[in-house]
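*Asks:* Got a predicted structure here, sequence first:
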Amino acid sequence: MVLLEFSIYPLDKGESLSAYVARCVEIVHTSGLKYQCHAMGTIIEGEYDQVMEVVRKCFEALQKDCNRIECIMKLDYRKGYQDRISGKVRSIEEKLGHVVQK
């Protein structure tokens, strides 16, 4: 199973990019994959081809009306493990003895 953290946004649309980010988050949401949004990006969990397909769809959605797009990705693969989006956080919380801020 793969965790993919990414952020994708246009560089030619001014300071406020939330409409473009929302367009991509909707693609992530409709993918059916487990995901988590945070202030600087989105984490999705699935098989390699599934998560890369989501990124491709986001790119194509922005490409329609954006002349310059930046995408930053970080990928973590661990064979035989699932539910790592929350499992990794739970592991840290257990070691700390308290819940971390979300």
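*Replies:* Structure received. Numbering: from 1, shown residues only.
*Asks:* from here on, contacts and neighbour counts on C-alpha atoms
*Replies:* Fine.
*Asks:* what packs against the longest helix anywhere in the chain?
*Replies:* The residue-count maximum for a helix in the chain (DSSP state H) belongs to helix 48-63. Other helices and strands packing on helix 48-63, by 3 or more C-alpha pairs under 8 Å, 6 or more residues apart in numbering; DSSP states H and E, are strand 2-10, helix 18-30, strand 69-77.
*Asks:* what's the closest of those to residue 88?
*Replies:* Nearest to residue 88 among those is strand 2-10 (10.7 Å), distances taken as C-alpha to C-alpha.
*Asks:* contacts for that closest one?
*Replies:* Residues outside strand 2-10 that contact it (C-alpha atoms under 8 Å, 6 or more residues apart in numbering) are 17, 20-21, 24, 40-48, 51, 58-59, 62, 66-78, 84-85.
*Asks:* For the most centrally placed residue in the chain, which three-state class applies?
*Replies:* Geometric centre of the chain, nearest residue: residue 42, 2.7 Å, by C-alpha atoms, centre = their mean. Under DSSP: H, G, I helix; E, B strand; the rest coil, the three-state class of residue 42 is strand.
*Asks:* another one to put next to it:
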Amino acid sequence: MIVALSITPLGVGDDVGRPVAEAVRVIRASGLPNQTTALFTTIEGEWDEVMAVVKAATDAVMAVAPRCSIVLKADIRPGVTNAMTAKVESVERHLAQM
């Protein structure tokens, strides 16, 4: 599965960089394939391992913020691996042909 995850700390003021960095640190330490962009961090793996990382990242934010909001989008496709990279490569191939 691929999960696009955004954890927004609430009640910490305008600068949320540090609490978000705590979540990203946990995600990167998980060893699962991941990529962080301006709005989301994408994680790829099996359901249980990805959801465990989502919980751990949320717990890391909650350790430094009184509240958080989570946006999660998932693509669940059993038996498929490396989809996080393959999907982007597919789009790039199509763009190159245009």
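*Replies:* Arrived safely. Note that the structure is a prediction, hence the values are computed from the model and not measured.
*Asks:* circling back: buried among the contacts of strand 2-10 of the first structure? Make that a PyMOL selection.
*Replies:* In PyMOL syntax, the buried subset of the contacts of strand 2-10 of the first structure is picked out as below (16 or more other C-alpha atoms under 10 Å):
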select buried, resi 20+21+24+41+42+43+44+45+46+51+58+59+62+66+84+85
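*Asks:* Tally up the residues packed near residue 19 of the first structure, please.
*Replies:* Residue 19 of the first structure sits with 10 neighbouring residues when counted by other C-alpha atoms under 10 Å.
*Asks:* That one and residue 89 of the first structure: what is the separation?
*Replies:* From residue 19 of the first structure across to residue 89 of the first structure, the span is 29 Å (C-alpha to C-alpha, to the nearest Å).
*Asks:* try residue 15 of the first structure
*Replies:* To residue 89 of the first structure, residue 15 of the first structure is 32 Å away according to C-alpha to C-alpha.
*Asks:* and the gap between the residue nearest to residue 80 of the second structure when sequence neighbours are not counted and residue 75 of the second structure?
*Replies:* The spatially closest residue to residue 80 of the second structure, leaving aside those adjacent along the chain, is residue 1, at 7.8 Å (C-alpha to C-alpha, 6 or more residues apart in numbering). According to C-alpha to C-alpha, residue 1 of the second structure stands 6 Å off from residue 75 of the second structure.
*Asks:* again with residue 62 of the second structure
*Replies:* From residue 62 of the second structure to residue 75 of the second structure the distance is 26 Å (C-alpha to C-alpha).
*Asks:* go on, residue 32 of the second structure?
*Replies:* 16 Å.
*Asks:* and if you look at residue 54 of the second structure?
*Replies:* Counting by C-alpha to C-alpha, the gap from residue 54 of the second structure to residue 75 of the second structure is 15 Å.
*Asks:* What of residue 22 of the second structure?
*Replies:* On the measure of C-alpha to C-alpha, residue 22 of the second structure and residue 75 of the second structure end up 25 Å apart.
*Asks:* Noted, bye for now.
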